[in-house]
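Asks: My questions concern the predicted model and sequence given below.
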Amino acid sequence: MKCKAKKRVIPELPHDLIGEILQRLCVKSLMRFKCVSKLWLSLISDPQFAEWRFELPANRLLFQPDEFGTIKSLDVEASLHDDSATVQLPLPLPSSPIHNTIMLMGSCRGLVLFNYEECGEFMLWNPLVGFQRSIPHTFRDCCYPSLLFGFGYDASTNDYMVVFVELSDLDFDVPDWPSDISIFSLRDNSWNNGMWVGGRYEDIGDDFKAGSFLNGALHWLVLRFSDVSKVPFADNVIIAFDLKEKTLAEIALPPHLADKFKYQIYSLRVLKDCLCVCCVNKDDETNEIWMMEEYKVLSSWTKCFVVSDFDVPFDRFSPICFTKNGEILGLNMGGRIEKRNDKGELIEHLTFHEVPWFYGCNAQSSLYTGRLVSLP
């Protein structure tokens, strides 16, 4: 008598365990594994799954795009002299063929925002998965005087927002004049124009027009004017626009930095999830980096490190991020990419002559971490 062949039973893994395994895979594999089954497609496409963070081998630093429509991406963990650390990426094309000027406006949670100035179009792009989305706009020139801009995320509504703040012309006969705020909501796919907030502010220059995103708000360093005995007087102050509440608030700087004869502030950054300002101490010719260790707590401003001007050719070191080894990656305003230790001492550098895609001292840059994101 022949024995009946036993039917092979393939064990099934619990859905939660499958999700844990998929979470540990690289994004390229995940894109392919969507085709394995409807279950895997459902798991990988689930918004909650997309909220988990998927990092590249390291954070990447994106630099201002070139005129050929490409952008350079630098691995912040690798040596600056490692050629494999630099990748050239083609940018998504806008709907109009006229796009000679491309401006990097910032990144947030794995998405990067560009402005194609000639054709009046924003482009939202995820370099990791190739997603792109066009956003029409009427701001022909983002470098227009007194126009601040930023890109951020409102966690309460799962909404990405593009924000413009147009500071009003100074009029010292008016005690408190409004600034015009325009917001584009990705969820609503529309602009909300005509929001007005009070404040006597003026922008400092092109280096401060891009907002720094932290704790659900965009931050800019501006001049705040007051009327002291009918004589206009200006102080440096940080303004923060809360994307959820749609309100504008002020964050004070360390009091001693108000001495403009001694200190000159030249950069506002976000480091280790803290606001950070960089300034020149004119008395001893040093660059000081101050960090607000507790958000909106004035007494928490702390001087994290000092860089001597003699160690910074062309003056001014602007930190961008800390590496996993505790090194500080930043830009020298004379056109150098530098890595320094936690004491501010130089470890290695590249000059702009060695990096042809680095366009001078005011090149726009943005830190980017690869993520799968669920767009509204």
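Replies: That came through, no problem. Numbering: from 1, shown residues only.
Asks: For the rest of this, base every contact and every neighbour count on C-alpha atoms.
Replies: Noted.
Asks: tell me the strands in the stretch 251-376 of the chain, going along the chain?
Replies: 263-271, 274-281, 286-292, 301-308, 317-322, 328-332, 336-340, 346-351, 365-368 (DSSP state E, counting those that start in this stretch).
Asks: of all the ones you listed, which lies closest to residue 88?
Replies: Of all these, strand 365-368 sits nearest to residue 88, with 14.4 Å by CA to CA.
Asks: quick one: contacts of the closest one?
Replies: 59-64, 104, 106-112, 320-321 (CA atoms under 8 Å, 6 or more residues apart in numbering).
Asks: Kindly report the same for stretch 278-293.
Replies: If you take CA under 8 Å, 6+ apart as the criterion, stretch 278-293 is touched by 261-268, 271, 274-277, 298, 300-310, 316-318.
Asks: If any of those are buried, put those into a PyMOL selection.
Replies: Here is the PyMOL command that selects the buried residues among the contacts of stretch 278-293 (16 or more other CA atoms under 10 Å):
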select buried, resi 263+264+265+266+267+268+271+274+275+276+277+301+306+307+308+309+316+317+318
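Asks: Show me what counts as buried in stretch 89-105.
Replies: Neighbour-count burial for stretch 89-105 flags 91-92, 94, 99, 102-105 (criterion: 16+ other CA under 10 Å).
Asks: make that stretch 330-350, sorry
Replies: 330-341, 344-346, 349-350.
Asks: Show the end-to-end separation of it, please.
Replies: 11 Å (CA to CA, to the nearest Å).
Asks: what do you get for stretch 201-211?
Replies: End-to-end for stretch 201-211, by CA to CA: 15 Å.
Asks: let's bring in a second one:
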Amino acid sequence: MKKAIHIDSPIPFSSSLFDNSISLYGSCDGLILCVTYPPRILLLLNPSTREQITLPHSPFHDTTYHVSYGFGYNASTDDYNIVAISCTYAYIIVSVCVYTQKTNSWRIIRDSPLSMVSDAPGTLFNGVLHWFAYENMSTVIAFHLWEEKFQNFPLPCFEAPSIPRFIGVLRGCLCITVGEPDTNSTEFWVMKEYGKRESWTKVATCPHYLTKPLNFTNNDEIQFLMDETTPLRSYNLKNNKYGSRMIPYAYGSLELLQYLEAEICLESIVSPNRHCFTPIVIDD
């Protein structure tokens, strides 16, 4: 990603449907999973084609419990899946359900994680979704889309006050960022052998306490939000230099005050309606 440009949102925020919050729960092949609450409504959206589809209600539609989501492509079935994990506010797992695009339906599965996952979207890597454990930030919870099975594996050992913050993919490996409040910096760790704790390796340190890394490029450049009130920036982990800001502070007379949600989404013509359900195309 070399630059960011402003486009009109394909989601009709003026509609009463979107009067409340909307969150982005990951992107895959140009599709973005959006969740509104309340009411709890899920949409698949392609910003490039401006096509979107409202998904059928999940078993958690009317629940007041906490729900975490993950979204990704399942190569074994050539299908897109959404995983929803519900728990009580005491962080007791209630159930896990999976949406399959081919059937346009949800089903509850038997397997469940040992603890509730974090609020962040599940990170997709090699057909597996990953979250930090909510109550134990020293553990990653993984869900294999093709087996529909959960797996836990530990993070590297950190000393307080180090804080694991985000999961991504860097240099073809699963990656985590670790915030260091004492030095106002962020460390980057990669798991060189998937699933093996001893293979975690620290590969770089950025001299800034990053709010949200968005993208890791092939030349070891990270693109991130500095914080909630500053522009999208880039930082090269090889030469330890910042790039120029990628989003201006204002678009004409509209001051850009805050970045609340952001996802990297590749341009594609993949339809959220591949299996001929009723789509919605937003007119300009």
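Replies: In hand now; what should we look at? Since this is a predicted model, take the numbers as computed values, not measurements.
Asks: Got a TM-score for the pair?
Replies: Once superposed, chain against chain, the TM-score is 0.78 (TM-score structural alignment, normalised by the length of the second structure); 265 aligned residues with a CA RMSD of 3.1 Å.
Asks: taking the contacts of strand 365-368 of the first structure as a set, which two sit the farthest apart in space?
Replies: Across the contacts of strand 365-368 of the first structure, the longest distance by CA to CA is 18.7 Å; it joins 64 and 109.
Asks: who has more neighbours, those two?
Replies: residue 64 (22 against 17; other CA atoms under 10 Å).
Asks: What is the equivalent residue in the second structure for that one?
Replies: Counting by TM-score structural alignment, residue 64 of the first structure lines up with no residue in the second structure.
Asks: can you check residue 227 of the first structure too?
Replies: Checking with TM-score structural alignment, residue 227 of the first structure has no match.
Asks: those helices in the first structure, which residues are they?
Replies: For the first structure, applying DSSP state H gives helices covering 15-23, 27-33, 38-45, 47-51.
Asks: Could you count how many residues lie near the residue mapped onto residue 106 of the second structure from the first structure?
Replies: Structural alignment (TM-score structural alignment) places residue 106 of the second structure against residue 191 in the first structure. Residues within reach of residue 191 of the first structure, counting by other CA under 10 Å, total 17.
Asks: Who's the closest spatial neighbour of residue 191 of the first structure, skipping the chain neighbours?
Replies: Using CA to CA, 6 or more residues apart in numbering and skipping residues adjacent in sequence, the residue nearest residue 191 of the first structure is residue 184, 4.3 Å away.
Asks: Contact partners for that neighbour?
Replies: Residue 184 of the first structure neighbours (CA under 8 Å, 6+ apart): 161-163, 190-192.
Asks: Compare those with the second structure and list the overlap.
Replies: Here the contacts of residue 184 of the first structure are checked against the second structure with both residues aligned by TM-score structural alignment, their matches' CA atoms under 8 Å, and the contacts held in both are 161-163, 190-192.
Asks: Report the buried residues of stretch 83-96 of the second structure.
Replies: Buried, per 16+ other CA under 10 Å, within stretch 83-96 of the second structure: 83-87, 93, 95-96.
Asks: how about residue 148 of the first structure, what's its match in the second structure?
Replies: Using TM-score structural alignment, the partner of residue 148 of the first structure in the second structure is residue 68.
Asks: ok, how many other residues are close to that match?
Replies: Neighbour count of residue 68 of the second structure, defined by other CA under 10 Å: 19.
Asks: Hmm, residue 91 and it touching each other?
Replies: No - the pair residue 68 of the second structure / residue 91 is not scored as a contact, 11.6 Å apart, by CA atoms under 8 Å.
Asks: Now for residue 345 of the first structure: which residues touch it?
Replies: residue 307.
Asks: counterpart of it in the second structure?
Replies: By TM-score structural alignment, residue 345 of the first structure lines up with residue 241.
Asks: One more: residue 130 of the first structure?
Replies: So, by TM-score structural alignment, residue 130 of the first structure is matched to residue 50.
Asks: rewinding a little: so which of the contacts of strand 365-368 of the first structure belong to strands?
Replies: 60-63, 104, 106-108, 111-112, 320-321 (DSSP state E).
Asks: returning to what we had before: roughly how far does the match of residue 106 of the second structure sit from residue 108 of the first structure?
Replies: Distance from residue 191 of the first structure to residue 108 of the first structure, by CA to CA: 19 Å.
Asks: what's in contact with stretch 112-129 of the first structure?
Replies: Here stretch 112-129 of the first structure makes contact (CA under 8 Å, 6+ apart) with 27-28, 92, 94, 96, 98-107, 110-111, 131-142, 151, 368, 370-372.
Asks: change it to 6 Å
Replies: The contact list for stretch 112-129 of the first structure (CA atoms under 6 Å, 6 or more residues apart in numbering) reads 98-99, 101-106, 111, 131-137, 140, 370.
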